[in-house]
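Asker: Got a predicted model here, sequence first, then my questions.
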Amino acid sequence: MVAGMRFPILASCYFPATGDDTIAGGIYCIALTDLATYLSKTGNNPGATGTESPRGGGASASPGTGPYPAQAFTDPSLPNHTVFAPKTPPPADVSLPAVAWGNGGCGTDPSTHASFLVEIASHGYVIAADGVAGGKTGASQSMVKDMKASLDWFAQGSGAAKYGNVNASALTAMGHSCGGLESMSSAYHDDRVKRVVLFNIAIFQDQKRYLLQEIKIPVAWFMGGPKDMGYPNAEKDYKLLPAGLPAYKASLDTGHGSTFAAANGGKAAKAAVAYLDWQYRSDDKAKARLLDPKSPGSLVSENWTVEYKNWP
């Protein structure tokens, strides 16, 4: 879910200097009080599930299915965060794109998303996630400054280097729900971020959509179908991005919770890996999975609905 304190309504076409704000999730986010009003009007249930929602007892611990078995690390060089990375640094000729991750609810405990993040890391990515197991950071929610700390850590290089050949020039801001809006806010006016990926979220307030004009990099949404409280807003935001900006939008019938609770992060993790491999490794098979419904293992064949624009 989303944020903590009330966001002052921005004047039309006023672009703040940074994406930070007094509420969790930053300038693109919504205060919890405003969210309650929004949901009362729409009748949307954030806890709704769908035909693709994970069933059963939840995901068991796994090092992921990729070529580099992965795990979670706590790292003194990045306090109040968790690093998800291959257990053993891959060979030096393997470039590891970097991901800064924001949790649902802008929470300070990434455990809910751990299977998903370990799975991505096992395919050769290093992820810096807000918070630590148990949420013992001294804060009830993460803020944009927390994701900015991850961006700084990657950019400085020395702390991340122990995990392998981390490529800080291939840096994605990514998150779920409030954490997704935090990723968009963190990418705002920050040229270090090359891609934004949002799970199950988009801007709630129509009066804030003008801020989309300041997004200068490709955006991808992975949504949970019409029952997902972020779904109708993603439909709006996708249409209002700056002309010519590449964008990708896929939806799977899960409701707001996606497949994070499934083994190895389920279909959401498979989609995320395919998207990142396409973007940062120029992987033609991954690209086909995202764009070509007839491709083996395509998202469409796995019950996603897909729309995209402005890709070469």
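Answerer: Done, it's in.
Asker: going forward, measure contacts and count neighbours with C-alpha atoms only.
Answerer: Fine.
Asker: Residue 101 is in contact with residue 151, correct?
Answerer: No: between residue 151 and residue 101 there is no contact under CA atoms under 8 Å: 10.0 Å.
Asker: and the end-to-end length of stretch 156-170?
Answerer: One end of stretch 156-170 to the other measures 14 Å (CA to CA, to the nearest Å).
Asker: hang on, the earlier thing: more neighbours, residue 151 and residue 101?
Answerer: The neighbour count for residue 151 versus residue 101, taken as other CA atoms under 10 Å, is higher for residue 101 (32 against 25).
Asker: quick one: secondary structure of the more buried one?
Answerer: At residue 101, secondary structure determined by DSSP: H, G, I helix; E, B strand; the rest coil is strand.
Asker: Which strands or helices does the longest strand that the chain contains pack on?
Answerer: Across the chain, the strand with the greatest residue count (assigned by DSSP state E) is strand 165-176. Applying 3 or more CA pairs under 8 Å, 6 or more residues apart in numbering; DSSP states H and E, we find strand 165-176 packed against strand 95-102, helix 144-156, helix 178-187, strand 195-199.
Asker: Helix 178-187 and the last one, what's the angle between them?
Answerer: Angle between the axes of strand 195-199 and helix 178-187 is 160 degrees (criterion: axes from the mean of the first three to the mean of the last three CA atoms, to 10 degrees).
Asker: For strand 195-199, name the packing helices and strands.
Answerer: Using 3+ CA pairs under 8 Å, 6+ apart, strand 195-199 sits against strand 165-176, helix 178-187, strand 219-223.
Asker: One more: the first one?
Answerer: Here strand 95-102 is seen to pack against strand 126-130, helix 144-156, strand 165-176, helix 178-187 when contacts are counted using 3+ CA pairs under 8 Å, 6+ apart.
Asker: Name the residues of the third one that are buried.
Answerer: For strand 165-176, the buried set under the neighbour-count rule, 16 or more other CA atoms under 10 Å, comprises 165, 166, 167, 168, 170, 171, 172, 173, 174, 175, 176.
Asker: let's bring in a second model and compare:
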Amino acid sequence: MEIGIDSFAAKFDDNSNDNDVEALEQLLDRIEHADKMGLHSFGIGEHHRREFLDSAPTMILAAAAARTKRIRLHSAVTVLSAGDPVRVFQNFATLDLLSKGRAEMVVGRGSFVEAYPLFGLSLQDYDALFAEKLGLLLKIRDNEFVTWSGKFRPAMNNQPVYPRPVQKPLPIWLGVGGTPESFVRAGMLGLPLMVAIIGGETHRFRPLVDLYRQAGLRAGYKPEQLIVGMHAFGYVAENSKQAADEMYEGYKIAMSGSIAKDRNFPPITRPRFDAQAGPLGAFLLGSPQDVAEKIKRHSDALGGLTRVSFQMDTANMKHDQLMNAIELIGTQVIPMVNDINDLGLPLK
């Protein structure tokens, strides 16, 4: 199982340019640290709002490529509906060249909608935009010369798209939330599935993951081609009480402002937070041992996971806390997860 980090380049407490410079420098330090600690992947999201510095994720990933050697670098997610598939492909193909074959895309429609009016798009076309642009992106990935026509972009007539990436094909995951049609679409296309589970009980997503696998099998894909990843809030400290106490205050701040209003989140209380940190909740939170066991439970609940990504910085954690958590994940959580998988140990 691959274990990594996802970041939205969050910054909640200061709007100055000096702070933004420091925040991005610290983010690059964390990516470099994750590479050294043996984590498998690092993803950067895409948002277009005050709280985040990730509106140009491939720029951040390219800077990270120059400071890392092994870790895979991906989006989390690229808001494909608001982009031009040609340009999106070119950006990630270039990243793949810079990183010597370590780039991936996770594409989706975006859980926030500010990109649509920003780029002159209508929310009435929310699904149609994504479906059309995903089709074009996949065609560009698989063909150097592209002939294509659609509704939202000028047609292409045997036009070449460069550069071409190192990896053939360039990995493209489909990022999904809780919409059944999105799970089915990923299965029908045979794309890897990245499920964002930011709350609730993980096992409740199993019927949706089953829809993905069933659609993929009907479309003729082999079971081993239908891989599933999970993105969830998480944090690791030396013991579980410390982890919960350190994450709660920052999480409450981050989830009680404009984000909570835009997403209609319920008020953050300690009992609700602790429920998410419990055995069935989505949070990957606790000591290394507790988190390793919870990752295994999540994997069992969803019928097997190929990748798990921790979302930590949205909880407004301090840089040194995140660096320590990354070290614990690399030096303790990953070996424990590997041991559990190798031995097939039953977990309560």
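Answerer: Okay, I see it. This is a predicted model, so every value here is computed, not measured.
Asker: What does the superposition give as a TM-score?
Answerer: Scored against TM-score structural alignment, normalised by the length of structure 1, the superposed chains reach a TM-score of 0.36; 172 aligned residues with a CA RMSD of 5.8 Å.
Asker: hmm, back to that, take the helices and strands packed on strand 95-102 of structure 1 and write them to JSON lines, including distance to residue 287 of structure 1.
Answerer: As requested, those are exported to JSON lines (distance: least, CA to CA, whole Å):
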{"stretch": "strand 126-130", "distance to residue 287 of structure 1": "21"}
{"stretch": "helix 144-156", "distance to residue 287 of structure 1": "26"}
{"stretch": "strand 165-176", "distance to residue 287 of structure 1": "17"}
{"stretch": "helix 178-187", "distance to residue 287 of structure 1": "23"}
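Asker: for the stretch 1-150 of structure 2, what spans make up the strands?
Answerer: Assigned strands in the stretch 1-150 of structure 2, in chain order: 2-7, 41-44, 72-75, 78-79, 103-108, 145-148 (criterion: DSSP state E, counting those that start in this stretch).
Asker: Now distance to residue 175 of structure 2 and mean neighbour count too, for those, in CSV please.
Answerer: Putting the strands of the stretch 1-150 of structure 2 into CSV (distance: least, CA to CA, whole Å; neighbours: other CA atoms under 10 Å) gives the following:
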stretch, distance to residue 175 of structure 2, mean neighbour count
strand 2-7, 13, 23
strand 41-44, 12, 26
strand 72-75, 10, 27
strand 78-79, 9, 26
strand 103-108, 5, 24
strand 145-148, 24, 16
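Asker: among the helices and strands packed on strand 95-102 of structure 1, which is nearest residue 114 of structure 1?
Answerer: strand 126-130 (9.6 Å; CA to CA).
Asker: elements contacting the closest one?
Answerer: strand 81-86, strand 95-102, helix 144-156.
Asker: what angle sits between the shortest one and helix 144-156?
Answerer: Going back to what we said before, that points to strand 81-86 of structure 1. Angle of strand 81-86 of structure 1 versus helix 144-156, following the same axes, to 10 degrees, is 40 degrees.
Asker: Can you name every helix or strand that strand 81-86 of structure 1 contacts?
Answerer: Packing partners of strand 81-86 of structure 1 (3+ CA pairs under 8 Å, 6+ apart): strand 70-73, helix 114-121, strand 126-130.
Asker: Buried ones in the shortest one, by neighbour count?
Answerer: Across strand 70-73 of structure 1, burial judged by 16+ other CA under 10 Å covers 70, 71, 72.
Asker: circling back to that earlier point, could the helices and strands packed on strand 126-130 of structure 1 go into JSON lines alongside distance to residue 223 of structure 1?
Answerer: Shown next, in JSON lines, are those (distance: least, CA to CA, whole Å):
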{"stretch": "strand 81-86", "distance to residue 223 of structure 1": "23"}
{"stretch": "strand 95-102", "distance to residue 223 of structure 1": "16"}
{"stretch": "helix 144-156", "distance to residue 223 of structure 1": "22"}
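Asker: of all these, which lies closest to residue 238 of structure 1?
Answerer: strand 95-102 (20.7 Å).
Asker: buried residues in the closest one?
Answerer: Buried, per 16+ other CA under 10 Å, within strand 95-102 of structure 1: 95, 96, 97, 98, 99, 100, 101, 102.
Asker: Mind telling me the two of those farthest from one another?
Answerer: The widest separation within the buried residues of strand 95-102 of structure 1, taken as CA to CA, falls between 95 and 102 and amounts to 22.8 Å.
Asker: Mind checking what helix or strand follows the longest strand seen in structure 2 in sequence?
Answerer: Longest strand of structure 2, by residue count under DSSP E: strand 228-236. As assigned by DSSP states H and E, the chain's next helix or strand after strand 228-236 of structure 2 is helix 240-254.
Asker: And that following helix, what does it pack against?
Answerer: Helix 240-254 of structure 2 packs on strand 228-236, helix 270-277, strand 284-286, going by 3+ CA pairs under 8 Å, 6+ apart.
Asker: about what we covered before: the longest strand of structure 1 relative to strand 195-199, how many degrees between them?
Answerer: Angle between the axes of strand 165-176 of structure 1 and strand 195-199 is 40 degrees (criterion: the same axes, to 10 degrees).
Asker: What angle do strand 126-130 and strand 165-176 of structure 1 make with each other?
Answerer: Relative orientation of strand 165-176 of structure 1 and strand 126-130, computed by the same axes, to 10 degrees: 40 degrees.
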